[in-house]
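Novice: Fold the following.
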Amino acid sequence: MVFVCDEELETLQLSCMTNICFDDEAQNYIPTTLMSINANLWLGHFIFRKDDNGNGQLVFRHTMSLRSTSVQSGHDCLKSLIDTAIQECDRFYPLFNLVQTKDVSNPAKLNLALSDCHGIS
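Specialist: Below is the predicted model of the structure:
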């Protein structure tokens, strides 16, 4: 996780990198996948980033305003930011895994991976 604070805008941005790498073929499926995911996210968004070697990585980004934030509420905001990033990365891990393995030909699998699960297993 990387945090960037912008004092002028009074914001804090969190970037949480996933541990899944995508080869060139799998990267072809990323734009459509991210459009499907980001269209339904209320907090934050996923981006795709390539490093200097051409390896692709998904990153969850979320920016939060720190205006009128006390030290205690700032601590709570930071905890919330981290919790949200972990939750969203975990939530879409099955879908990212399908894209990584290029197992995207079955729409039912993709819809299931995009679905929110509720309850206790």
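Novice: CA only for contacts and neighbour counts going forward, please
Specialist: Noted.
Novice: I'd assumed residue 97 was in contact with residue 110.
Specialist: No: contact criterion C-alpha atoms under 8 Å: residue 110 and residue 97 do not qualify, at 10.6 Å.
Novice: Could you also give me the structure for this next sequence, so I can compare it with the first?
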Amino acid sequence: MLDEADFDRDDAAPIDMLESYFAAHGWEHERQDDEVIAKVKGSWTQYELRALWREEDSVIQFLAFPDIRVADDRRSAIYEAIGLINEQLWVGHFELWSSSGILLYRHAAMIEGPTDSGGGTMSLGAAELLVESAIDECERFYPVFQFVLWGGKSPKEALAAAMTETQGEA
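Specialist: This is a model prediction of the structure:
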């Protein structure tokens, strides 16, 4: 976990704060105007993280792509799995882009507080929550998608199998 000492200021424009957050973690990232993209290695796969700032609405949209593409013949099962998973989430949701079969996690947050440029500011804590919750949810539910796509399990079986927590040590 990073702390405020890792940054020049306590809050910043949302894209600036996220870019600083990615840099402080040493994650490969790229910035283009009101968008920043990073690559992060998770336990299961590499994730592409993408943040887009809409100043006119004061909204930051955060996307996490867990490198899963869904073939047409598996989409109905994945849509069912997404529905079951989204019932478990307090913040954000999973979705499947119909045109490409790309699975992603999406969350949008309204940002308040003016900056010199007129937009809102984001604190380090807010940036950390946005990024880490997206990665945590992708990590938590990645096995569900794999069980449905490759393990031959129904969405309900996949969710039950993935959510089983082991007790003790073997």
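Novice: And the TM-score between them?
Specialist: TM-score of the superposed chains, computed with TM-score structural alignment, normalised by the length of the first structure, equals 0.79; 117 aligned residues with a C-alpha RMSD of 2.9 Å.
Novice: Can you state the residues of the first structure onto which stretch 130-144 of the second structure aligns?
Specialist: Per TM-score structural alignment, the counterpart of stretch 130-144 of the second structure in the first structure is residues 81-95.
Novice: list the buried ones in the matching stretch?
Specialist: Residues of stretch 81-95 of the first structure classed as buried: 81, 84, 85, 88, 89, 91, 93, 94, 95 (neighbour count, 16 or more other C-alpha atoms under 10 Å).
Novice: How about stretch 87-106 of the second structure?
Specialist: Neighbour counts over stretch 87-106 of the second structure (16+ other C-alpha under 10 Å) mark 92, 93, 94, 95, 96, 101, 102, 103, 104, 105, 106 as buried.
Novice: Please apply the same query to stretch 100-110 of the first structure.
Specialist: 100, 102, 104, 110.
Novice: Residues contacting it, please?
Specialist: 20, 21, 22, 23, 25, 26, 95, 98 (C-alpha atoms under 8 Å, 6 or more residues apart in numbering).
Novice: same thing but at 7 Å, please
Specialist: 22, 26, 95, 98 (C-alpha atoms under 7 Å, 6 or more residues apart in numbering).
Novice: before we move on, the earlier item: can you redo the buried residues of stretch 81-95 of the first structure as JSON lines, where the extra columns are distance to residue 117 of the first structure and secondary structure?
Specialist: Compiled in JSON lines, the buried residues of stretch 81-95 of the first structure are given as follows (distance: C-alpha to C-alpha, whole Å; DSSP: H, G, I helix; E, B strand; the rest coil):
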{"residue": "81", "distance to residue 117 of the first structure": "21", "secondary structure": "helix"}
{"residue": "84", "distance to residue 117 of the first structure": "16", "secondary structure": "helix"}
{"residue": "85", "distance to residue 117 of the first structure": "17", "secondary structure": "helix"}
{"residue": "88", "distance to residue 117 of the first structure": "12", "secondary structure": "helix"}
{"residue": "89", "distance to residue 117 of the first structure": "14", "secondary structure": "helix"}
{"residue": "91", "distance to residue 117 of the first structure": "9", "secondary structure": "helix"}
{"residue": "93", "distance to residue 117 of the first structure": "13", "secondary structure": "helix"}
{"residue": "94", "distance to residue 117 of the first structure": "12", "secondary structure": "helix"}
{"residue": "95", "distance to residue 117 of the first structure": "13", "secondary structure": "helix"}
